[in-house]
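**Student:** here are the coordinates; sequence isn't available:
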């Protein structure tokens, strides 16, 4: 027996389906920090020129007496950690771009009276903020360390480099990054859907890490819980869209500049720019890192033969990163020359 469905009913059903699909692509408004019912603000913050606030945390010696002002610990100096726009206690920025991340860093440094120049360390996703600083505010930099910095598979790269690196990713990662690049308006819907398995990298699943990574990160998280200084849930308290979603669509979008064409900010050798990479890293592939370093010979490139993405948390590595950044010391035990 056949069922006859009136055309207008089909049209109504189609409209409902399309309406639901459209709503799925529209993220909810961000949670307003400090507002009734919103997340409380528990960090010190500075007010930026556009009215937003940027949150930060200080450590080390007092910044008024510190010899160096940067992000690090080993030398007992002043340390500054900050929440990028949309994360933690930093207000979301609906106009966020690569350049705005760099100007946020500059305004924060000025608000805290860092002086004319300061050091920047960008780790993992923070790597693209470090690239932005090199491109947009090079005159303010005393040195930069890019540590397992995130890469964009749609940078202007040779096909063999991008294809090799991209092909090593899990298919779920490739699918997610492809959507972030080609269909950013749908990325929030993809990030929150339940039908297909999500990227192991985005979800922070064990598949995204080496066994050594997992050992290091497990111990690190234990120490963070004991210290009470870090609350992982706080990072995305304003909503996934304003934090993770914006991060990934900016990282994998079309960049406003080509990192491989950045000019040396220290032509007279007065500062150091370095890249630190683990050969076994499953999140940031070594092929692209090597290519970028080859195109920018003024960057010091260091590759650890057995490290993964947890390279900066390995014993002694953080010390070497900071010693090279501040003192120009050559690290020991790492490959500092690119393979021929």
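**Tutor:** Cool, the structure landed. None of these values were measured; they are calculated from a predicted model.

**Student:** Could you use CA atoms for every contact and neighbour count after this?
**Tutor:** Fine.

**Student:** which residue ranges form the strands in the chain?
**Tutor:** 45-47, 53-59, 69-70, 78-82, 118-123, 141-147, 273-278, 300-304 (DSSP state E).

**Student:** and of those strands, who's closest to residue 210?
**Tutor:** Of all those, the one in closest proximity to residue 210, counting by Cα to Cα, is strand 273-278 (10.8 Å).

**Student:** one step back: tabulate the strands of the chain (CSV), appending mean neighbour count.
**Tutor:** Supplementary listing: the strands of the chain in CSV, determined by neighbours: other Cα atoms under 10 Å:
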stretch, mean neighbour count
strand 45-47, 17
strand 53-59, 18
strand 69-70, 25
strand 78-82, 18
strand 118-123, 22
strand 141-147, 24
strand 273-278, 24
strand 300-304, 21
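
**Student:** Save those as TSV, and put in distance to residue 25 too.
**Tutor:** Formatted as TSV, the strands of the chain follow (distance: least, Cα to Cα, whole Å):
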stretch	distance to residue 25
strand 45-47	31
strand 53-59	27
strand 69-70	39
strand 78-82	30
strand 118-123	30
strand 141-147	33
strand 273-278	36
strand 300-304	40
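
**Student:** if I look at the closest residue to residue 174 other than its chain neighbours, how far off is residue 151?
**Tutor:** With Cα to Cα, 6 or more residues apart in numbering as the measure, residue 166 is the residue that lies nearest to residue 174, at 7.0 Å, once sequence neighbours are left out. The span separating residue 166 from residue 151 equals 11 Å under the rule Cα to Cα, to the nearest Å.

**Student:** before we go on, here's another structure to hold up against the first:
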């Protein structure tokens, strides 16, 4: 059972929070906060819940602004996630926690670590984007559709909105292992993406605009240990992003998964939880 509540923030917005500590039976447990990908609702998916339960971990997530019942925040940057997470943790009485994020959730997980250093014990990122100003890499190289959605975001909200109204999914973004994962253990992810998409593109557009703008913090400010997981056959976020992050984060460990793509890399989530648990 997952406890869902709407948290009212200082600026009047609502943040929809999902907490595996139903009835507070895990209140004192090691806690991991999940930063979801783009687009998702923020709901806790079954593979994550099962892995956390097997380890006695309290798992928390929330819908970023514009997703899954959380109020929109147009113009938000990546750093804004830390402000929301700080209020979330205060409301739930959680002093210290680890953070995990996949794909679009990766930058937001790093924001929490950079801006809440006394509270974040460690970070796990699966196929996270690097900042657009990452020196030494061609940021778009290797992306499916040549990163068309992010290129549209560079032109502003209107152009990104127009792109969203006309785009069709490129099936070559995923490899066979991704489709196998979606047909099997990660079927709930496909369902959740569908729910997020049906609710409208606002959260996704705001995510993309934030990714291509200054993030609001340097990644070098992340003092916590960071585990980077990257599928080598990934065509949504190329491996060059993980490599760049591994060289700029002060305490990073990079693990490459040669046979994984965009979805199948999520099968490493239990191993990431083990790594986080060992760094309380």
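**Tutor:** Happy to help now that I have it. If you're wondering where the values come from, they're calculated on a predicted model, not measured in any experiment.

**Student:** Wait, the residue nearest to residue 174 of the first structure touches residue 173, no?
**Tutor:** No. Counting by Cα atoms under 8 Å, residue 173 is not a contact partner of residue 166 of the first structure; they are 9.2 Å apart.

**Student:** Which stretch among the strands of the first structure approaches residue 247 of the first structure most closely?
**Tutor:** Distances from residue 247 of the first structure to each of these were compared using Cα to Cα; the minimum, 13.8 Å, belongs to strand 118-123.

**Student:** sorry, back to before: which residue in the second structure lines up with the residue nearest to residue 174 of the first structure?
**Tutor:** If you follow residue 166 of the first structure across to the second structure using TM-score structural alignment, you land on residue 140.

**Student:** repeat for residue 293 of the first structure
**Tutor:** The pairwise alignment with the second structure assigns residue 293 of the first structure to residue 246, based on TM-score structural alignment.

**Student:** got a list of what residue 190 of the second structure touches?
**Tutor:** Applying Cα atoms under 8 Å, 6 or more residues apart in numbering to residue 190 of the second structure gives the contacts residue 182.

**Student:** And it, how far from residue 89 of the second structure?
**Tutor:** Following Cα to Cα, the distance that separates residue 190 of the second structure from residue 89 of the second structure is 28 Å.

**Student:** Just the buried residues of stretch 164-179 of the second structure, please?
**Tutor:** Applying a neighbour-count criterion of 16 or more other Cα atoms under 10 Å, one finds 164, 173, 174, 175, 177, 178, 179 buried in stretch 164-179 of the second structure.

**Student:** shouldn't the third one be in contact with residue 260?
**Tutor:** No. No contact is recorded between residue 174 of the second structure and residue 260 when judged using Cα under 8 Å, the distance being 9.7 Å.

**Student:** Identify the contacts common to these two.
**Tutor:** Overlap between the neighbourhoods of residue 174 of the second structure and residue 260 consists of residue 234, taking contacts as Cα under 8 Å, 6+ apart.

**Student:** what do we get in the second structure for residue 10 of the first structure?
**Tutor:** Counting by TM-score structural alignment, residue 10 of the first structure corresponds to no residue in the second structure and stays unaligned.

**Student:** Of the strands of the first structure, which is nearest residue 327 of the first structure?
**Tutor:** Ranking those by their distance to residue 327 of the first structure (criterion: Cα to Cα) puts strand 141-147 first, at 10.3 Å.

**Student:** got the contact list for residue 71 of the second structure?
**Tutor:** Contact criterion Cα under 8 Å, 6+ apart gives 13, 14, 15, 65 as the residues in contact with residue 71 of the second structure.

**Student:** Alignment lookup: it to the first structure.
**Tutor:** The pairwise alignment with the first structure assigns residue 71 of the second structure to residue 91, based on TM-score structural alignment.

**Student:** what's the residue closest to the geometric middle of the second structure?
**Tutor:** The geometric centre of the second structure, computed from its C-alpha atoms, lies nearest to residue 105 (Cα atoms, centre = their mean), at 1.3 Å.
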